[in-house]
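# Give me the fold of what follows.
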Amino acid sequence: MTHPKIAIIGCGAIGTTLAYSLLLRHPHLDIALVNRNPQKSWAKAFDMSHCSPELPDRTIRSETPEECTGADVIVMTAGALPRENGTRADVLKDNVAIFQTLLPTLARNNPHAVLINITNPVDAMAYAAGKITGYPSERVIGTGTELDSMRLRHFTAQVLDLNATELKIQVIGEHGDSMVPLWSLATYRGQSLREICPALDEELKATLLHQTKRAGWDIRLAGEHSCYGIAFSATRIVETILGHSFAPIKISAEIQDEYGLSGTFLSLPTQLNLRGIESRIMPSLSSSERSQLEQSAKIVKKQLDDVDKLL
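Sure, this is the predicted structure:
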């Protein structure tokens, strides 16, 4: 029996954490690590392979872009980090160049894969990946606001003394400063959050959203790089594609007239399968949330225009 193959491109903290998470959680899986420095991917895969006596019926190995074939899912984690005093545009230019180097070979050798992008800026780089590979839009996604949704649930549960696993708050739109929290639909144990937690006023919501937006930078300022939360988000996305979960997940993809918008990449709750996007779900938005989403769409569209200029 052929196991699903997951190719993880980039062996930094995110890529290796994702590989280890998948290795621990799922038998019947083949994992390939691909890195521009093959020594690094070999060392990481070699190290993780030593778990095999206690983790049967799964494999992990190192491959070059040329050797990587037959992947069901490709996860892009390779990319440049923001430079000190640098800009988002700097990172975009650097990362588009990296994708142009890696993706043509990977796309040619894996013509039916679903591509998940983690590299920042997530929405714009997912768009770039689609343009470079020529994959159909339903097979190109970004990790989007799945992590933002988890972070906001975590911070909200902390301040309100709630069980985060029973708290449902969705974040949609850009993975960035224009993300849109859907407070109007937030629930706790099936009840409206605003009804059972009157302390959650507009000032507190703004504080919690600011924490969510700043989380990655706060980790960076502490001298570390965010990897565990995003790797876990990507793990959940892979699991959904493989059919281990059927719950909608907040991923970024090309907008196809949802909410009357088009020509941009935004996160919405989405049903996934081995062919990529099965369906996009449009939550009922308040007028304020609708306005925020429209603004988010404009901001991401400007990033996509910048990508077009670089390709």
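# When you work out contacts or count neighbours from here on, use the C-alpha atoms and nothing else.
Will do.
# The stretch 201-311 of the chain: helices as residue ranges?
Using DSSP state H, counting those that start in this stretch, the helices of the stretch 201-311 of the chain run over 202-221, 228-241, 287-310.
# Residue 201: how many residues sit nearby?
Look at residue 201: counted by other CA atoms under 10 Å, it has 10 neighbours.
# From residue 219, how far out is it?
27 Å (CA to CA, to the nearest Å).
# hmm, what's the outermost residue in this structure?
residue 198 (32.3 Å; CA atoms, centre = their mean).
# Tell me which helix or strand it sits in.
Under the assignment given by DSSP states H and E, residue 198 is not contained in any helix or strand.
# quick one: it and residue 153, what's the gap?
Distance, residue 198 to residue 153, using CA to CA: 17 Å.
# Residue 242 too?
25 Å.
# got it, and residue 89?
30 Å.
# what does the helix or strand containing residue 151 contact?
Residue 151 is part of helix 146-160 when elements are defined by DSSP H and E. Identification of contacts with helix 146-160 by CA atoms under 8 Å, 6 or more residues apart in numbering yields 162-164, 167-171, 175, 181, 197, 208-209, 211-213, 215, 229-230, 233, 249-251.
# Would you indicate which residues of that helix are buried?
By 16 or more other CA atoms under 10 Å, the buried positions in helix 146-160 come out as 146-157.
# orientation of it relative to helix 228-241 in degrees?
120 degrees (axes from the mean of the first three to the mean of the last three CA atoms, to 10 degrees).
# Following up with a second sequence; could you model it the same way so I can compare the two?
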Amino acid sequence: MRKIGIIGLGHVGAAVAYTLVTKGIADELVLIDKSDQIVQAEKLDLEDTQAGLVTHTQITTQDYTQLRDAAIVIMAAGDISIFSDGKNNRQAELKITSRIAEEAAPKIMASGFDGILLDITNPCDVVTTYLQRLTGLPQQQVFGTGTVLDTMRMRRAVAGELQVSLQDIQGYNLGEHGESQFTAWSTITVATRPIKEVLAQHNTDITALEKTIRSRAWQIISGKGFTSYGIAAAAVTVVQAIFSDAHITLPVSSWNAEHQLYIGQPTLIGRAGVLSTVDATLSAEEQQAFNNSATYIQQNLDSLAASQLQ
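Sure thing, here's the model as predicted:
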């Protein structure tokens, strides 16, 4: 039984649920949200959707005990009000989402859940680290979407710049899913050719291209107030990798033993969750960017710990 729980039925959680249902990926969904009205409406809408499908997904709502035999629980709760001024107030975001994690984690574990906990809730790396601490689940069973979406945006931008297929672009964006993430150009190839060699032939301004990649989210947020489809696709990609035991390398937010926190890094994903992390041969400049990103995540974790002492 491919059973998935989704906690948080806002724009992102709803988009994930819709994708899982329409692609026939989940046999059973457990939908949980702070609003009974919203979760019931989403259930009804998804049931109507299935009238036009050849697959079936059983949907239950507002029952944490149903998570006991879920293969995957997706944490997608948040509060889009943090974008009300057009900027992401990371401290305000963490204050809200850390409380959500504190409320949800005991209920998840009380159900007897022992599957994979996939975090989308932001700040992704901080909340993923916090959720692992709160649940006590093994580190390989807890991870976040990390820089999967950032990598998707990078591949789209590079393919558009070079007018080639997305499938020809391989490589990663790494680090925090946030402002300190970076494009690891040394990992990127275009049909096996090093990216910098190809971009040089096209007289591409790499600095401008990276800025385009990094600003993509804010372009979307400034237009509709949130992002949803891209991150939903990233989460579903991870879900499919788990269910199919794909042994695929994705830049999820996984446990980094050196920095003792979760961060976006190349990670081998299969049915058991994180199978291993994969060493990326980074340039000295990129390694420093990765370390800086880890430091930023740690600072947010430290601020969370400090706020709990007040």
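# Can you find the partner of the residue farthest from the centre of structure 1 in structure 2?
Using TM-score structural alignment, the partner of residue 198 of structure 1 in structure 2 is residue 200.
# Please name the residues that touch its match.
The contact partners of residue 200 of structure 2, taken as CA under 8 Å, 6+ apart, number zero.
# Please go through structure 2 and pick out the longest strand.
In structure 2, taking DSSP state E as the definition, the longest strand is strand 182-190.
# Can you state the mean residue-to-residue distance of that one versus structure 1?
Following superposition, strand 182-190 of structure 2 is found to deviate from structure 1 by 1.5 Å on average (mean CA distance after the TM-score superposition for structure 1).
# which residue ranges form the strands in structure 1?
In structure 1, the strands defined using DSSP E lie at 5-9, 29-34, 58-62, 73-76, 114-117, 140-142, 167-168, 171-172, 180-181, 187-188, 191-192, 249-256, 262-273, 276-280.
# Including mean neighbour count, could those strands go into CSV?
As requested, the strands of structure 1 are exported to CSV (neighbours: other CA atoms under 10 Å):
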stretch, mean neighbour count
strand 5-9, 26
strand 29-34, 24
strand 58-62, 21
strand 73-76, 24
strand 114-117, 28
strand 140-142, 30
strand 167-168, 21
strand 171-172, 27
strand 180-181, 24
strand 187-188, 19
strand 191-192, 14
strand 249-256, 25
strand 262-273, 23
strand 276-280, 18
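# Just put the ones you listed in CSV and tack on distance to residue 106 of structure 1.
Listed next are these as CSV, based on distance: least, CA to CA, whole Å:
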stretch, distance to residue 106 of structure 1
strand 5-9, 10
strand 29-34, 10
strand 58-62, 14
strand 73-76, 9
strand 114-117, 10
strand 140-142, 14
strand 167-168, 37
strand 171-172, 30
strand 180-181, 34
strand 187-188, 42
strand 191-192, 46
strand 249-256, 20
strand 262-273, 21
strand 276-280, 17
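# Residue 295 of structure 1: which of those is closest?
strand 180-181 (9.7 Å; CA to CA).
# what's the matching range in structure 2 for that closest one?
Against structure 2, the aligned range for strand 180-181 of structure 1 is residues 182-183 (TM-score structural alignment).
# Identify all contacting residues around that stretch.
Contacts with stretch 182-183 of structure 2, where a contact means CA under 8 Å, 6+ apart, come from 151, 154, 172-175, 210, 286, 289-290.
# which among those gets closest to residue 59 of structure 2?
The closest of the contacts of stretch 182-183 of structure 2, once distances to residue 59 of structure 2 are taken by CA to CA, is residue 151, at 31.6 Å.
# Which residue in structure 1 aligns with that closest one?
By TM-score structural alignment, residue 151 of structure 2 lines up with residue 149 in structure 1.
# what do you get for residue 30 of structure 2?
Match for residue 30 of structure 2 (TM-score structural alignment): residue 32.
# show me what contacts that match?
Contacts of residue 32 of structure 1 (CA under 8 Å, 6+ apart): 5-8, 60-63, 68.
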